[in-house]
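> how would this look folded up:
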Amino acid sequence: MLLRTFRWAFAVTALGLVAAVFYGGWAALGVVAILSVLEISLSFDNAVVNAGVLKKMNAFWQKIFLTIGILIAVFGMRLVFPVVIVAVTARLGPWEAVHLALTDKDRYQELVTDAHPAIAAFGGMFLLMIFLNFVFEDRDVKWLARLERPLAKLGRVDMLSVCVALVVLLVSAMTFAANAHQHGGATVDKAETVLTAGVAGLITYMIVGGLSGYFEDKLEEEEEREHEAEEAAERSGKPRSAVALAGKAAFFMFLYLEVLDASFSFDGVIGAFAITNDIVLMALGLGIGAMYVRSLTVYLVRQGTLDDYVYLEHGAHYAIGALAVILLVTIQYQINEIITGLVGVVLIGWSFWSSVRRNRALADAEQAGDAGGGEQA
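Take a look at the predicted model:
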């Protein structure tokens, strides 16, 4: 099972490392290996959250996620995205940006750094909305009950997550964005940039998340009437309606996963510039890491790990909230990528250990109950 799920990740790793050696020798291989580890460590929470969505999709769409989805993730976010942000912020043509990235790497890195406030605001707001909607929802299973119970009660207020996100964005624009560029004579412009990018991230979440949620609800309603629908479809001779509805639901959930992956990728792409400004090595290293994250997502789904360790999803969402805050803070302050990665690892590790303790307690209680029943008999 492990080998079958990760076989493409292993193959991509071998090809990527060989390509790195041919491109830049053994030093390039070392850089690619470091970038791969960086991407995996920063995106483990991404895999857990993705698994929570992917488990609702059938095997066909899981394959699409691993094939077309990985092409989007590798070429879209790890190769094209760094070039696009330079082209947009520097007002260059796409080919000019590519030429700059390959010939003047220092200038290219400088332009990417200038674009960081907008990237951080967009990604930070998208991830913050995911976190807020999770903690404001009343769930049967609660991990940090003392915190989650009052938050779930507050979540009964309509649009509370949007209001909180907008307040956070406004504070970030008035503090981090202004302070980060107060010496450059462009304080107002950068604050406006952060506000615009943040609102764009919030709108993107609401559109994609809303559409995926709408079709997911429709799919669940259809599943509840599955038997009756199949009989009606056979009698009418039109068996395609339920399949089409499922296809729409799966498509928008797939779209949601891609946007979610893109938001998680921001910190990895930006953090990669601390290691190298060579976009070829960056694409190779981050692409290998992305492949492992995708394979890990599918592995978690097929093994039923989220069902066995019920707090993992909680830990991943808290890691998302932490990453959202970190992204917004990096508008002004530089935060080491090791810290960013460790925050997610610690939160998910804590939630995993809590799940193990819960399972042990339930098992002990069940054994005690069986023993008590046997003695009474």
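
> contacts, neighbours, all on C-alpha from now
OK.

> burial measure for E366, as a count.
Close neighbours of E366, defined as other Cα atoms under 10 Å, add up to 12.

> what helix or strand does it sit in?
E366 is located in helix 337-376, with elements delineated by DSSP states H and E.

> for that helix, packing partners?
Here helix 337-376 touches helix 2-54, helix 312-329, going by 3 or more Cα pairs under 8 Å, 6 or more residues apart in numbering; DSSP states H and E.

> Could you check the last one and say which residues are buried?
Judged by neighbour count using 16 or more other Cα atoms under 10 Å, the buried positions of helix 312-329 are 312-329.

> mind checking how far it is from the chain centre?
Taking Cα atoms, centre = their mean, to the nearest Å, the mean C-alpha location of helix 312-329 is offset from the chain mean by 10 Å.

> For it, give me every contacting residue.
45-46, 48-49, 52, 120-121, 123-128, 130-132, 134, 143, 172, 176, 267, 306, 335, 340, 343-344, 347-352, 355 (Cα atoms under 8 Å, 6 or more residues apart in numbering).

> That one vs helix 2-54, what angle?
70 degrees (axes from the mean of the first three to the mean of the last three Cα atoms, to 10 degrees).

> Would you mind getting the angle between helix 312-329 and helix 337-376?
160 degrees.

> still on that earlier bit, would you mind finding the most buried of the helices and strands packed on helix 337-376?
Mean neighbour count (mean count of other Cα atoms under 10 Å) peaks for helix 312-329 among those, with a mean of 24.

> Please enumerate residues in contact with stretch 92-99?
For stretch 92-99, using Cα under 8 Å, 6+ apart, the contacting residues are V83, V84, V86, A87.

> Report the buried residues of that stretch.
By neighbour count on 16+ other Cα under 10 Å, the buried set for stretch 92-99 is L92, P94, A97, V98.

> Sort out for me which of these are in helices.
Residues of the buried residues of stretch 92-99 located in helices (DSSP state H): P94, A97, V98.

> and which of the residues you listed is nearest A20?
Closest approach to A20 among these (Cα to Cα): V98, at 19.1 Å.

> how about K142, secondary structure?
At K142, secondary structure determined by DSSP: H, G, I helix; E, B strand; the rest coil is coil.

> from what I can see it touches E148, true?
Yes. With contact defined as Cα atoms under 8 Å, K142 reaches E148; the gap is 6.7 Å.

> before we go on, could you also do this sequence so I can check it against the first one:
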Amino acid sequence: MWWQTGLIIFGLALLEIACSIDNAVLNAKILTDLPKKYRRFFLFWGLLFSIIVVRGSFPFFLIWSANPALSWWQVFLAIFNQSSALTASLMESRAWLLMAGGVYLHLIFWSWFLTEEKRFNFLVGRFTKKYHFLFYFLVLVLGGLLLWTTSLVNLQLTISALIGFGVFFIADGLKRGAYWTGTHLKKAKLGVWSKLVYLEVLDAAFVLDGIIGSFAFTMNLPLIIVGSGLGALVVRQLTVQGLPWLTRWTFLKNGALFSILFLSIIMIAESFGADFGWWLAPVLSFVGLTIFLALSMVHWKRKHYKK
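Sure thing, here's the model as predicted:
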């Protein structure tokens, strides 16, 4: 039904916007030094590359890697032609993909909650700053419980969970390195094209969270591309508009991370066979992001009127 498709696309776009807000702020700082024509280039041609190459190839690669018995062409046919035999093969691997993605997103949330500074932190900021090593303790406990549980159900789920843990630590290291480089890029004497290339690499480094989260909404690759593409368009436009606009949404990242927590729970539960319905992921994402968006607006108005 059209409204079902529309709600899924809307939820995917919201998730993409929320997950990319930190990246957008960093990009905006770099773009302030670029001439206007290069900003337009980043908005149009950079956006096409981001949607077609990055957001198109990443989910396709993830689906293909979860179906090693199929060639890339067979996966393509199963996605776009809905061939019954090939589609059945894809659905068999859905649980493995959901498990790996759910573990990855779950670690994303707890890494943020226990190790990063937060503007709105539910009175636990001092505790988490002082005892941030609890994140690694939590990884050991959750990892042990999850690996033990999955080993009782399906060995493939255990392997998928291990892949989720591995991908998180690799991606986390890459993102921290990319973010550190970006914060020092303004001081570096680099050319315009070098900075544009770096911005695209930075976008690719931060896009994985939203792409993995999209599988909690749907396994339909065209919908994922459209939804995340619309979100990327909004983020690019906000980036070009600059920091004053972006800094209004102080708590939006908090909403994104709590949405990611809900999505990770849905994905892990569904990998064990639970069925929550197609509407739960977009509704939870919408509610979580709306709450923190409203808090951001209230905070900005109070700060603005005090001046």
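
> Indicate which one of the helices and strands packed on helix 337-376 of structure 1 is closest to T113 of structure 1.
Here helix 312-329 is closest among these (Cα to Cα), at 13.3 Å.

> which residues touch the aligned residue in structure 1 for L293 of structure 2?
If you follow L293 of structure 2 across to structure 1 using TM-score structural alignment, you land on I348. By Cα under 8 Å, 6+ apart, the contact set of I348 of structure 1 is D45, L312, G315, A316, A319.

> If we use 6 Å, what do you get?
G315, A316 (Cα atoms under 6 Å, 6 or more residues apart in numbering).

> Report the separation between it and D45 of structure 1.
Distance, I348 of structure 1 to D45 of structure 1, by Cα to Cα, to the nearest Å: 7 Å.

> again with A33 of structure 1
20 Å.

> Break down the stretch 151-300 of structure 1 into its helices, ranges please.
For the stretch 151-300 of structure 1, the helices defined by DSSP state H, counting those that start in this stretch occupy 160-172, 178-180, 187-224, 226-236, 240-272, 279-303.

> could I get those as JSON lines with distance to D364 of structure 1?
What follows is these, written out as JSON lines (distance: least, Cα to Cα, whole Å):
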{"stretch": "helix 160-172", "distance to D364 of structure 1": "39"}
{"stretch": "helix 178-180", "distance to D364 of structure 1": "55"}
{"stretch": "helix 187-224", "distance to D364 of structure 1": "35"}
{"stretch": "helix 226-236", "distance to D364 of structure 1": "38"}
{"stretch": "helix 240-272", "distance to D364 of structure 1": "38"}
{"stretch": "helix 279-303", "distance to D364 of structure 1": "24"}
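
> deepest of those, which one?
helix 279-303 (a mean of 24).

> Give me the residues contacting it.
Residues outside helix 279-303 of structure 1 that contact it (Cα under 6 Å, 6+ apart): 6, 9, 13, 16, 32, 35-36, 39-40, 47, 51, 55, 74, 78-79.

> nearest residue to the equivalent of V37 of structure 1 over in structure 2 other than its sequence neighbours?
Matched to structure 2 by TM-score structural alignment, V37 of structure 1 sits across from F10. Spatial nearest neighbour of F10 of structure 2, excluding adjacent residues (Cα to Cα, 6 or more residues apart in numbering): G227 at 6.5 Å.

> if I look at that neighbour, how far off is F215 of structure 2?
Counting by Cα to Cα, the gap from G227 of structure 2 to F215 of structure 2 is 12 Å.

> Next, count neighbours for M219 of structure 2.
18.

> so how far is T247 of structure 2 from it?
33 Å.

> Same question for V192 of structure 2.
Counting by Cα to Cα, the gap from V192 of structure 2 to T247 of structure 2 is 25 Å.

> Next: A95 of structure 2.
38 Å.

> between the two, who's got more neighbours?
A95 (22 against 15).

> That one and E270 touch, don't they?
No. The pair A95 of structure 2 / E270 is not scored as a contact, 7.0 Å apart, by Cα atoms under 6 Å.

> Quick one: map W95 of structure 1 onto structure 2.
Using TM-score structural alignment, W95 of structure 1 sits opposite W73 in structure 2.

> If you could redo that for T204 of structure 1, that was the one I meant.
Per TM-score structural alignment, T204 of structure 1 is aligned with A171.

> K129 of structure 2: how many residues sit nearby?
There are 16 residues near K129 of structure 2, going by other Cα under 10 Å.

> what's near enough to touch F122 of structure 1?
Taking Cα under 6 Å, 6+ apart as the test, what F122 of structure 1 contacts is A197, G198, G201.

> Distance-wise, check it relative to L66 of structure 1.
25 Å.

> ditto for E228 of structure 1
From E228 of structure 1 to L66 of structure 1 the distance is 33 Å (Cα to Cα).

> cool, Y214 of structure 1 as well?
24 Å.

> Number of residues surrounding K307 of structure 2?
6.

> Show me which of the contacts of stretch 92-99 of structure 1 are buried.
V83, V84, V86, A87.

> I'd like those residues as TSV, with secondary structure and distance to V162 of structure 1 appended.
Converted to TSV, those look like this (DSSP: H, G, I helix; E, B strand; the rest coil; distance: Cα to Cα, whole Å):
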residue	secondary structure	distance to V162 of structure 1
V83	helix	31
V84	helix	28
V86	helix	30
A87	helix	31
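
> ok, back up a step: could you work out which of the helices of the stretch 151-300 of structure 1 reaches nearest to A20 of structure 1?
Ranked by Cα to Cα, the member of the helices of the stretch 151-300 of structure 1 that lies closest to A20 of structure 1 is helix 279-303, at 6.9 Å.

> What's the match for A51 of structure 1 in structure 2?
Under the alignment (TM-score structural alignment), A51 of structure 1 maps onto A24 of structure 2.

> Leaving aside the residues adjacent along the chain, what's closest to its match?
T239 (5.3 Å).

> The one you found pairs with which position in structure 1?
By TM-score structural alignment, T239 of structure 2 lines up with V301.

> what sits against A191 of structure 1?
Counting by Cα under 6 Å, 6+ apart, A191 of structure 1 touches A173, A177, A178.

> could you redo those as TSV and give each row distance to R107 of structure 1?
Converted to TSV, the contacts of A191 of structure 1 look like this (distance: Cα to Cα, whole Å):
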residue	distance to R107 of structure 1
A173	26
A177	22
A178	24
